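Colleague: The sequence isn't on hand, but the structure is:
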């Protein structure tokens, strides 16, 4: 094994250990963790804001931890929901790691939190390699991104517990073929549920929240064919 492979394995193994510990600690506190992955511009932030607001209306204590390379725009948008929100600026790093999540949750996460949504950096490559201690990994894609995107990014879609199709109100104008899209999803992740959503109309908001709550309460989770880091991509150590 070459030195770079050894480093890769060591970094990912350390992350996996921290993620497992974080998952166990948060589960013991009754907190369900959701890791949201998507490309930039998928509508992830807008949909998450609607889910947070709906959770508040239903009396479910939720919080959101969001990461971006720069600006706190997403945190400001999510805060309109009334939920506690914390922003991490990665200063160019294209993904989150378990130690960053743990470090920034300490002393901040409200004690009554039932669900924590982690909005990962907009990227379908690097974030797919890192377990963040989540109980549920959701991969989102907009209809404007093309039906074959799951086949182009098999690591992300192949490690998803749930897939959410966003901006469905644009499916007609975009000429989007949902049947073809579903076939591409099935090729990389057979049996995974696909939820249609539209933040503008509210479609799918309650469904997403219901699925997340069910997992938090112990419902069976779909088993994806890929582990969180099948391609072994790592970066240099980052600051927390």
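Modeller: Nice, thanks for sending it over. Model, not experiment: these values are computed from the prediction. Numbers count the residues shown, from 1 in each chain.

Colleague: CA only for contacts and neighbour counts going forward, please
Modeller: OK.

Colleague: Quick check, central residue of the protein?
Modeller: residue 36 (1.3 Å; CA atoms, centre = their mean).

Colleague: Please name the residues that touch that one.
Modeller: Going by CA atoms under 8 Å, 6 or more residues apart in numbering, residue 36 touches 44, 117, 118, 119, 120, 137, 138, 139, 140.

Colleague: cool, and residue 54?
Modeller: Contacts of residue 54 (CA under 8 Å, 6+ apart): 205, 206.

Colleague: ok, now how distant is it from residue 124?
Modeller: Distance of residue 54 to residue 124, computed by CA to CA, to the nearest Å: 27 Å.

Colleague: Kindly report the same for residue 88.
Modeller: 18 Å.

Colleague: Please look at residue 40 and residue 123 and confirm they touch.
Modeller: Yes. Counting by CA atoms under 8 Å, residue 123 is a contact partner of residue 40 at 6.5 Å.

Colleague: Quick check: longest helix in the chain by residues?
Modeller: With secondary structure taken from DSSP state H, the chain has its longest helix at helix 3-28.

Colleague: Name the nearest residue to residue 21, ignoring sequence neighbours.
Modeller: residue 133 (7.5 Å; CA to CA, 6 or more residues apart in numbering).

Colleague: sec struct for the one you found, please.
Modeller: Recorded secondary structure, residue 133: coil (DSSP: H, G, I helix; E, B strand; the rest coil).

Colleague: Helices of this protein, start to end?
Modeller: Taking DSSP H, the helices of the chain run over residues 3-28, 44-57, 73-79, 98-105, 149-152, 154-158, 171-174, 178-188, 205-216.

Colleague: Rebuild these as JSON lines, extending it with distance to residue 92.
Modeller: Formatted as JSON lines, the helices of the chain follow (distance: least, CA to CA, whole Å):
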{"stretch": "helix 3-28", "distance to residue 92": "19"}
{"stretch": "helix 44-57", "distance to residue 92": "19"}
{"stretch": "helix 73-79", "distance to residue 92": "16"}
{"stretch": "helix 98-105", "distance to residue 92": "14"}
{"stretch": "helix 149-152", "distance to residue 92": "24"}
{"stretch": "helix 154-158", "distance to residue 92": "20"}
{"stretch": "helix 171-174", "distance to residue 92": "32"}
{"stretch": "helix 178-188", "distance to residue 92": "29"}
{"stretch": "helix 205-216", "distance to residue 92": "30"}
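
Colleague: circling back: what about the longest helix of the chain, distance to the chain center?
Modeller: Centroid separation between helix 3-28 and its chain, computed with CA atoms, centre = their mean, to the nearest Å, is 17 Å.

Colleague: If you compare the directions of that helix and helix 98-105, what angle comes out?
Modeller: 40 degrees (axes from the mean of the first three to the mean of the last three CA atoms, to 10 degrees).

Colleague: In addition, the following structure is provided for comparison:
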């Protein structure tokens, strides 16, 4: 299990201190509560954000080169908590894990509960606990890959921390970004979290078996996604019942590069 806490930038432009794994405190400017006035986009804060993201992007580029050189496909799976990422991965690994020669890097703030579910199906998994951190970053992925030691030509699923904000800002060097939303969350998530959906190579609407019981307009969700990202693929499925999984498995079989060279869109699958 890898543990790491780190400074990170929030979507509203502020940041705050964290204790690093080495135990050193690094104070940074941060937002205050009611009664305090501050400028969110203070020059020093902007510089900190730029430096942090630039360092991450450099490490991500190195990860991407390392993965490409070994023919390893890394899929960054992101969602809000409870959307069904782990259930989808458990079912996928049960049915395709051996053929994909797949392993998992599991990101959570605390516990190894999801990693334990992955391990139970017999696939290798590395747990990264981020503490107060709300996302994985490129350095965490590098250390996770070192520990996982995936074979040439294999597939690595990266289950990011449950969050539709911060993970969209941090490139990991992955081959593709997969965003999972559930019908129980409502169909307005693309317009509420546009950065995440702009970054997506594939959007999966999960828990389709609950569509008769909730207010979720699949066509409206797709319309919002298309306004943000015309290249994103779109699938509706149920990881619990298996409905629509054939489209997901087909995407996995063909998605070996980023979205600009991915195979024919699977939009009609819904």
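Modeller: It's in. Everything numeric in this text was worked out from a predicted model, so none of it was measured.

Colleague: hang on, the earlier thing: list the residues that contact the residue nearest to residue 21 of the first structure.
Modeller: Contacts of residue 133 of the first structure (CA under 8 Å, 6+ apart): 18, 19, 20, 21, 22, 23, 33, 98.

Colleague: excluding its backbone neighbours, what's nearest the counterpart of the fifth one in the second structure?
Modeller: Using TM-score structural alignment as the criterion, residue 22 of the first structure maps onto residue 63 of the second structure. Nearest residue to residue 63 of the second structure, sequence neighbours excluded (CA to CA, 6+ apart): residue 173, at 5.1 Å.

Colleague: Give me the aligned partner of the one you found over in the first structure.
Modeller: So residue 173 of the second structure corresponds to residue 133, using TM-score structural alignment.

Colleague: Would you mind listing the buried residues in stretch 101-117 of the first structure?
Modeller: Residues of stretch 101-117 of the first structure classed as buried by neighbour count (16 or more other CA atoms under 10 Å): 101, 102, 109, 113, 114, 115, 116, 117.

Colleague: where's the third one relative to residue 203 of the first structure, distance?
Modeller: Read it as residue 109 of the first structure. Residue 109 of the first structure is 29 Å from residue 203 of the first structure, by CA to CA.

Colleague: Repeat that for the fourth one.
Modeller: Residue 113 of the first structure sits 25 Å away from residue 203 of the first structure when distances are taken as CA to CA.

Colleague: ok so, going back, the longest helix of the first structure vs the second structure, average distance?
Modeller: Taking mean CA distance after the TM-score superposition for the first structure, the mean distance separating helix 3-28 of the first structure from the aligned residues in the second structure is 0.9 Å.

Colleague: Taking helix 205-216 as reference, get the angle to that helix.
Modeller: Using the same axes, to 10 degrees: helix 3-28 of the first structure against helix 205-216 is 90 degrees.

Colleague: Number of residues surrounding the alignment partner in the second structure of residue 214 of the first structure?
Modeller: Under the alignment (TM-score structural alignment), residue 214 of the first structure maps onto residue 254 of the second structure. Residue 254 of the second structure is flanked by 11 other residues according to other CA atoms under 10 Å.

Colleague: now the residue nearest to residue 254 of the second structure when sequence neighbours are not counted: how far from residue 257 of the second structure?
Modeller: Once flanking residues are discounted, residue 254 of the second structure sits nearest to residue 263: 6.5 Å by CA to CA, 6+ apart. Counting by CA to CA, the separation of residue 263 of the second structure from residue 257 of the second structure is 9 Å.

Colleague: got it, and residue 191 of the second structure?
Modeller: 27 Å.

Colleague: same check, this time on residue 250 of the second structure
Modeller: 14 Å.

Colleague: what about the two, which has more around it?
Modeller: When neighbours are counted by other CA under 10 Å, residue 250 of the second structure and residue 257 differ, and residue 257 comes out ahead with 15 against 12.

Colleague: ok, that one touching residue 174?
Modeller: No. The pair residue 257 of the second structure / residue 174 is not scored as a contact, 9.7 Å apart, by CA under 8 Å.

Colleague: So for these two, which residues contact both of them?
Modeller: residue 73.

Colleague: distance between stretch 31-45 of the first structure and the chain's centre?
Modeller: 4 Å.

Colleague: which residues in the second structure does it align to?
Modeller: Going by TM-score structural alignment: stretch 31-45 of the first structure matches residues 72-86.

Colleague: Straight-line length of the matching stretch, end to end?
Modeller: Using CA to CA, the two ends of stretch 72-86 of the second structure sit 21 Å apart.

Colleague: Same question for stretch 109-128 of the first structure.
Modeller: 24 Å.

Colleague: same thing with stretch 153-171 of the first structure?
Modeller: 21 Å.

Colleague: That one maps to which residues in the second structure?
Modeller: With TM-score structural alignment as the criterion, stretch 153-171 of the first structure aligns to 193-211.

Colleague: Return the residue of the first structure aligned against residue 146 of the second structure.
Modeller: In the first structure, residue 146 of the second structure lands on residue 106 (TM-score structural alignment).

Colleague: before we move on, back to that, pull the most distant pair out of the contacts of residue 133 of the first structure.
Modeller: Taking CA to CA, the two most distant members of the contacts of residue 133 of the first structure are 18 and 33; they sit 14.3 Å apart.

Colleague: Give me the more crowded residue out of these two.
Modeller: More crowded of residue 18 of the first structure and residue 33, by other CA under 10 Å: residue 33, with 26 against 20.

Colleague: Can you give me the distance of that one to residue 114 of the first structure?
Modeller: 9 Å.

Colleague: got it, and residue 53 of the first structure?
Modeller: 14 Å.

Colleague: Residue 253 is in contact with the residue nearest to residue 254 of the second structure, correct?
Modeller: No. Residue 263 of the second structure is beyond contact range of residue 253, at 10.0 Å (criterion: CA under 8 Å).

Colleague: Neighbour count: these two, which is higher?
Modeller: Comparing residue 263 of the second structure with residue 253 by other CA under 10 Å, the one with more neighbours is residue 263, at 16 against 12.
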